[in-house]
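A.B. asks: After the sequence you'll find the predicted model.
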Amino acid sequence: MNLLHANDRAGEFPPSYYAATATPLKPFPVLKGQLSADVCIVGGGYTGLSAALHLAEAGLRVVLLEAHRVGFGASGRNGGQVGSGQRQDQNWLESRVGREDARRLWDMGEDAKALVRDLIDRHALPVTFYPGIAHACRSAAEARHAHAYAEKLARDYGYTQIEPLSQGAMRDIVGSDVYHGGDLDHGAGHLHPLNYALGLAQAAAQAGAQLHERSEVHHIRHGAKPVVQTASGQVSCDHVILAGNGYLGGLDRKVASRVMPINNFILATEPLGDRAARILSRKIAVADTKFVVNYWRLSEDNRLLFGGGESYGYRFPDVVKTVMKPMLEVYPQLRDVRVDYAWGGTLAITMNRMPCFMRPAPNVMSASGYSGHGVAMATLAGKMMAQAVQGQASGFDLLARLPQQRFPGGAALRWPLLVAAMTWFSLRDRLGV
């Protein structure tokens, strides 16, 4: 079974709050016949759209192929959080790659956030960036670690945007007694993820990129001049960029063995009215320290958008039931609230939770596996691959040097082995270990 078709109607966005409030964008045509291009991009999420925009602005001939609609996948369904740094913290990075490269990776994360904000401003994208992400700690030890880490970032990296929060301060912000403190990153933020993707698509098209929807790629013939094949057309090109992330499927086995699709879920309540200020007293987003992370924020019309729960098969479970349980653990006072929207989506993780940058074949580049940290990093990945096509590959090569282990069993056996591992970590969450 292909994840592209397991849970959704062909060529349609899932019935999410984001789709219901999206800025309309006229569909792009299906690819028909033969085209030639300097670069063919497979996938119309943040990675592919950013690559298309930056390549088109540089004057290259670009064709982007999306199986459904641009922003259809994780880019149009996620929690909308634009976090600082990398998915792994600087302590982890320093121990693996040394302080010099860890510094470069930190700066790259800062560049990624700045790029998101710059694209929104420069292209007048139909989305607002709201500053602030709180990290809510489930234990006093985690809160102490968060405060010490904020001190390290200020001391070693000059990053002074993080405000440590006591247990009482966290309670005042999130309206819940569950957490023991944490911090508030004023340099991070959140946005409407689908409108951001649609805005990038429109900007790329205006810059001259050719975008095609309902154009699923089923085969790539590799060589000096790769050919990308769909059911009704093909693109002959000099370079291919793989940007399918969790929906890439079997198009490239080298990527598939290192990048694992998983499913995550979000619900949107009815508008909370006056109750909203008692759920979140500031216009920020929140993520907690559970292994299977809970994350939430208020929408512009004061709905609670709460994400949580994961699954590791093809079919989505009952989304309301999956997400309601962790939501009520944080906010038992919302037991009577109506759920207006509930949806799932497929993202991708790697063994070490750092993105997987690869050259899996001649004239082919791939970036994927953002592990829940993809809004900013996927945007930057697209820009870095556009730069690499033009011979400026230092950023891409730094991330490509990070060792990426294959999942045990490779692409064939990663599902059952991952399920076993994730079940263990989920049990640890439930036991409070």
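C.D. replies: Done, it's in.
A.B. asks: contacts and neighbour counts: CA atoms only from here.
C.D. replies: OK.
A.B. asks: nearest residue to residue 218 other than its sequence neighbours?
C.D. replies: Distance criterion Cα to Cα, 6 or more residues apart in numbering; nearest residue to residue 218, sequence neighbours excluded, is residue 230 at 5.7 Å.
A.B. asks: same question but for residue 75, I mixed them up
C.D. replies: residue 45 (5.3 Å).
A.B. asks: how much space is there between the residue nearest the centre of the chain and residue 193?
C.D. replies: Geometric centre of the chain, nearest residue: residue 374, 3.0 Å, by Cα atoms, centre = their mean. Remark: distance between residue 374 and residue 193 (Cα to Cα, to the nearest Å) = 11 Å.
A.B. asks: here's the one I want to compare it with:
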Amino acid sequence: MNLLFANDRPGEHAASWYAATAASDRRWPALKGRGRADVCIIGGGFTGLSAALHLAQRGMDVVLLEAHRMGFGASGRNGGQVGSGQRLEQDDLEAMVGRDTARKLWDFGQEAKALVRDLIAAHQMPVTFHPGIVHACWKDAEVAHARANAEKLAHDYGYDQITPLSRDDLAAIVPSPVYRGGDIDRGAGHLHPLNFAQGLALAAEAAGARLHEGSVVHAIRHPAAGATARTVVQTDHGAIEADHVILAANGYLGGLEGKVAARVMPINNFIIATEPLGERARDVLRENVAVADTKFVVNYWRLSEDGRLLFGGGESYGYRFPDIVRTVRKPMLQVYPDLADLRIDYAWGGTLAITMNRMPCFVRPRPNLWSASGFSGHGVAMATLAGKIMAEAVAGQAERFDLMAGLPQPRFPGGALLRWPLLVAAMTWYAMRDRIGI
């Protein structure tokens, strides 16, 4: 079964609050016939659209192929949080790659946040960046770690936007009885992710990129070594000959490239949107910030522009989505027991991608084939920067791509064939630890 069609109607966005409040309903035609391009991009999410925009701005002829709609995948369905740094904390990165490279990775994360805000402003997107992400801790040891991390970032990296929160401090912002404390990062923030993805699409088109929806890629045919023919990207009703191909399909890549599939694993995550809360919004959040907690299967939430609680939680590892409302209501009521009477107006799921070490996977399987994926729940900013970095690499400036590609990126045990059952076993174990409080 193909994840592209397992849970969604062909050519339609998920029935999410984001789709219901999208600023644009622009559609692009499917690819028909044979064409040529300097670069063919597969995937119309943050990574692919950012790559298309930055390549087109460099004067390159770009074709982007999206199986469904622009922003169809995780880019248009996620929690909208624009976090700082990388998915791994800086002390873990320092242990993995050393202080100098860890510093470069931190700077990439800072640039990624700035890039999101700059693109919104430069292209006058109908998107508001709301500052502030709270990290809510379940255990006292996690509160102490959050404080130490804030001190480290201030001392070693000059980042002073994180304020530690005691239990009372946290409760003044997040009035839930379950958390022991945490921190708030005023340099991070949240936004409407589908509107941002659509804004990127419109900006890429305005810069000269040719975009196609409803164009499922079935095969990539590479010329024999030493041949002068171009790579051919094949869809149902057309094909593109290109000098370079960028893979930007993340969790929906399927079997198009085995070297990526062995290192990047698709998983499913879910969000519900309640009815508008009205005055009860203050029982959920007392500032317009986003929240993520320290569960292994992270709970994350924020208020929508029309006052709904958008609450994400729960994961699955098969093709079919479970009962989403039941899956997400359980952790929501654990955090906010008094919300049991609320009506759920929207419930949706999506497929993202993770890696073994939770760092993005940059791979160059062939000299003209580039890939970035596996953002592990930290992709709004980093996926957008990844597209820019791949555009630089295609244009001959590959230093930043090579730095990311040089990070340790182990294969999943069992490779692409056995990764799924082994991952399910591991994830189930960690989720069980969450439930019993280990």
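C.D. replies: Thanks, I have it. Keep in mind that this is a model prediction, so the values were computed, not measured.
A.B. asks: Counterpart of the residue nearest to residue 75 of the first structure over in the second structure?
C.D. replies: Aligned counterpart of residue 45 of the first structure in the second structure: residue 45 (TM-score structural alignment).
A.B. asks: what's the answer for residue 268 of the first structure, then?
C.D. replies: So, by TM-score structural alignment, residue 268 of the first structure is matched to residue 273.
A.B. asks: Neighbours of its match, how many?
C.D. replies: When neighbours are counted by other Cα atoms under 10 Å, residue 273 of the second structure registers 25.
A.B. asks: How about the contacts made by it?
C.D. replies: 17, 308-311, 344-347 (Cα atoms under 8 Å, 6 or more residues apart in numbering).
A.B. asks: which non-adjacent residue is nearest it?
C.D. replies: In space, residue 273 of the second structure is closest to residue 310, 4.6 Å off (Cα to Cα, 6+ apart).
A.B. asks: Now the one you found: which helix or strand?
C.D. replies: strand 309-316 (DSSP states H and E).
A.B. asks: residue range for that strand in the first structure?
C.D. replies: Against the first structure, strand 309-316 of the second structure falls on residues 304-311 (TM-score structural alignment).
A.B. asks: By how much does the matching stretch deviate from the second structure on average?
C.D. replies: With mean Cα distance after the TM-score superposition for the first structure, stretch 304-311 of the first structure departs from the second structure by a mean of 0.2 Å once superposed.
A.B. asks: The longest helix seen in the second structure: which residues count as buried?
C.D. replies: Criterion DSSP state H: the longest helix present in the second structure is helix 99-122. Going by neighbour count (16 or more other Cα atoms under 10 Å), the buried part of helix 99-122 of the second structure is 101-103, 105-106, 108-117, 119-120.
A.B. asks: what does stretch 365-381 of the second structure give?
C.D. replies: Buried residues in stretch 365-381 of the second structure (16+ other Cα under 10 Å): 368-381.
A.B. asks: Next: stretch 375-393 of the first structure.
C.D. replies: 375-389.
A.B. asks: Show me what the helix or strand just after the longest helix of the second structure is packed against.
C.D. replies: Moving toward the C-terminus from helix 99-122 of the second structure, the next helix or strand (DSSP H and E) is strand 130-137. Contacts defined by 3 or more Cα pairs under 8 Å, 6 or more residues apart in numbering; DSSP states H and E place strand 130-137 of the second structure against strand 181-190, strand 290-293.
A.B. asks: Using TSV, lay out the ones you listed together with distance to residue 162 of the second structure and mean neighbour count.
C.D. replies: As requested, those are exported to TSV (distance: least, Cα to Cα, whole Å; neighbours: other Cα atoms under 10 Å):
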stretch	distance to residue 162 of the second structure	mean neighbour count
strand 181-190	4	23
strand 290-293	14	22
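A.B. asks: how about those, which one is nearest residue 433 of the second structure?
C.D. replies: Of all these, it is strand 290-293 that lies closest to residue 433 of the second structure, at 15.0 Å by Cα to Cα.
A.B. asks: now for that closest one, which elements pack on it?
C.D. replies: strand 130-137, strand 300-303.
A.B. asks: if you compare the ones you listed, which one is most tucked away?
C.D. replies: strand 300-303 (a mean of 25; mean count of other Cα atoms under 10 Å).
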